[in-house]
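Asks: Next come a sequence and a model predicted from it.
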Amino acid sequence: MKKLVLFDLDGTLTRSDTLLDFFKYVKGTLGYYIGMFIISPYLILYKLKLYPNWKAKEKALTYFLGGRTQEEVQVLGRQFAVEIIPELLRPRGLQKLNEHIEAGDTVVLVSASCEQWVEPLAHQWGVDSICTRLQVIDGKITGTIEGRNNYGPEKANRVREKFNLENYQEIIAYGDSRGDREMFELSTHHFYKPF
């Protein structure tokens, strides 16, 4: 029986949001808190539902990563995937992920976090990934999202683009937030906050 298994990363497989953890990794703890203070007006507006998720995210990406070279951010992302993410993982989530891999299921990390660390992490595990991509101009990260933020409806759209869902007898999804709802709607079975 052919299975497609979709795992959200942040809050589902990990105990925290890897985007924020990556900002801290890049800037250090003090630099992270200074940056969060500087962009806090946008974060407050987002929390009050007066500013869209993707725009607040772009403000943060621009502050923390804008102007850095693509190569530098890719190196940092690979290091972060190896050095930091293992400490953030939920043991039961990792166990379930490994069970699906060992069963020969098609396993995909479907994340709103960025390709710079999601793709190296997926590569380590030997699974596929669908994640947010960052715009690069003249070899530098701008802080703008390329295309759409991989959140909510976009998760479902990107899964449909990448896979012919009719080829799978079962589609299983694991997630922990509103951003996973449309991905759940694609599935035959889904698990909310499972680990």
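Replies: Noted; the coordinates are in hand.

Asks: From here on, just use CA atoms for contacts and neighbour counts.
Replies: OK.

Asks: Quick check: buried residues in the biggest helix by length in the chain?
Replies: Secondary structure of the chain per DSSP state H: the longest helix is helix 18-38. Using 16 or more other CA atoms under 10 Å as the test for burial, helix 18-38 gives 18, 19, 20, 21, 22, 23, 24, 25, 26, 32, 35, 36.

Asks: The fourth one and residue 85: what is the separation?
Replies: Taking CA to CA, to the nearest Å as the criterion, residue 21 is separated from residue 85 by 9 Å.

Asks: ditto for the second one
Replies: Computed with CA to CA, the distance linking residue 19 and residue 85 is 11 Å.

Asks: Put this next to the first one:
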Amino acid sequence: MNLALFDFDGTITTREMFPDFMRFAVSKRRLLVGSAFFAPMVLGYKLGIVSGSTIRRHLINFGFSGVHADRFEKIGKQFSDDVLPDALRPMALERIRWHKAQGDVVVVVSGALDVYLRHWCRTHDVDLICSSLEVENGRLTGRFRGAQCVGAEKSRRVRETCKLDDFPVVYAYGDTTEDFDLLSIAHKKYYRWQEVA
């Protein structure tokens, strides 16, 4: 039995799903105000000046601060059911099926949010390590609960959750620099679906 670690956005899906989820989950009024307010930051992200984790932190705070947790849960389930199926990469689903047929433990390790990934992973019978949002008194605070599951946090959480020495071979699949730490703990590394040394 081996271990297979999959990034989600851009690896299992054909694109990053965070913008799609924001458009799906945030009210039109907030989106309109936010698109003007965050335009310079988005430009900085596209130019490589602003990190993905920084922009996500600010957008999460703006988009979800004060939202009822129950409503957020319903939105996450609906997004998982209605949007994710059309964004999945057939090659990734085939690889997940292959690992499961071998009896491997398959874990999605993602910076994306548990509010929708939890449902997707349950449907596909795979484990999950990811980011989640903080809730106080039944409402979202607009902050992440703990660190975002990106960069070195991915490999830290995997080590915390899985005893790597128990697996003869560890596979890891990723597509951005935020996945490099995850790939570094694997015996077999795949970056943008190409095996790398």
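Replies: Alright, I've got the coordinates. Treat the numbers as computed from the prediction; the structure is a model and nothing was measured.

Asks: related to what we said a few turns ago, now for the helix or strand following the longest helix of structure 1, which elements pack on it?
Replies: Next helix or strand after helix 18-38 of structure 1 toward the C-terminus (DSSP states H and E): helix 40-47. Counting contacts by 3 or more CA pairs under 8 Å, 6 or more residues apart in numbering; DSSP states H and E, helix 40-47 of structure 1 is packed against helix 53-65.

Asks: Name all residues that make contact with residue 187 of structure 1.
Replies: Applying CA atoms under 8 Å, 6 or more residues apart in numbering, we find residue 187 of structure 1 in contact with 170, 171, 172, 173.

Asks: Nearest to residue 100 of structure 1 among those residues?
Replies: residue 172 (10.1 Å; CA to CA).

Asks: The nearest residue to residue 117 of structure 1 once chain neighbours are set aside: what secondary structure?
Replies: The shortest distance from residue 117 of structure 1 to any non-neighbouring residue, by CA to CA, 6 or more residues apart in numbering, is to residue 77 (4.3 Å). Recorded secondary structure, residue 77 of structure 1: helix (DSSP: H, G, I helix; E, B strand; the rest coil).

Asks: mind checking how far residue 31 of structure 2 is from residue 57 of structure 2?
Replies: Going from residue 31 of structure 2 to residue 57 of structure 2 by CA to CA gives 16 Å.

Asks: same deal with residue 106 of structure 2?
Replies: With CA to CA as the criterion, residue 106 of structure 2 and residue 57 of structure 2 are 28 Å apart.

Asks: These two: who's more crowded?
Replies: residue 106 (23 against 14; other CA atoms under 10 Å).

Asks: Tell me where structure 2 has strands.
Replies: Assigned by DSSP state E, the strands in structure 2 fall at 3-6, 105-113, 127-131, 133-136, 139-144, 170-174, 188-191, 194-196.

Asks: want to throw the ones you listed into CSV with distance to residue 180 of structure 2?
Replies: Shown next, in CSV, are the strands of structure 2 (distance: least, CA to CA, whole Å):
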stretch, distance to residue 180 of structure 2
strand 3-6, 12
strand 105-113, 12
strand 127-131, 16
strand 133-136, 24
strand 139-144, 22
strand 170-174, 8
strand 188-191, 9
strand 194-196, 11
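
Asks: Quick one: closest of these to residue 63 of structure 2.
Replies: That would be strand 139-144 among the strands of structure 2, by CA to CA, at 7.5 Å.

Asks: tell me the angle that closest one makes with helix 52-64.
Replies: Put simply, strand 139-144 of structure 2 runs at 170 degrees to helix 52-64, going by axes from the mean of the first three to the mean of the last three CA atoms, to 10 degrees.

Asks: and strand 139-144 of structure 2, how far from structure 1 on average?
Replies: Following superposition, strand 139-144 of structure 2 is found to deviate from structure 1 by 1.2 Å on average (mean CA distance after the TM-score superposition for structure 1).

Asks: Would you check the span in structure 1 matched by that strand?
Replies: Using TM-score structural alignment, strand 139-144 of structure 2 corresponds to residues 140-145 of structure 1.

Asks: can you pull the buried residues of the matching stretch?
Replies: Across stretch 140-145 of structure 1, burial judged by 16+ other CA under 10 Å covers 140, 141, 142, 143, 144, 145.

Asks: closest to residue 5 of structure 1 among these?
Replies: Distances from residue 5 of structure 1 to the buried residues of stretch 140-145 of structure 1, taken as CA to CA, are shortest for residue 145 (25.7 Å).
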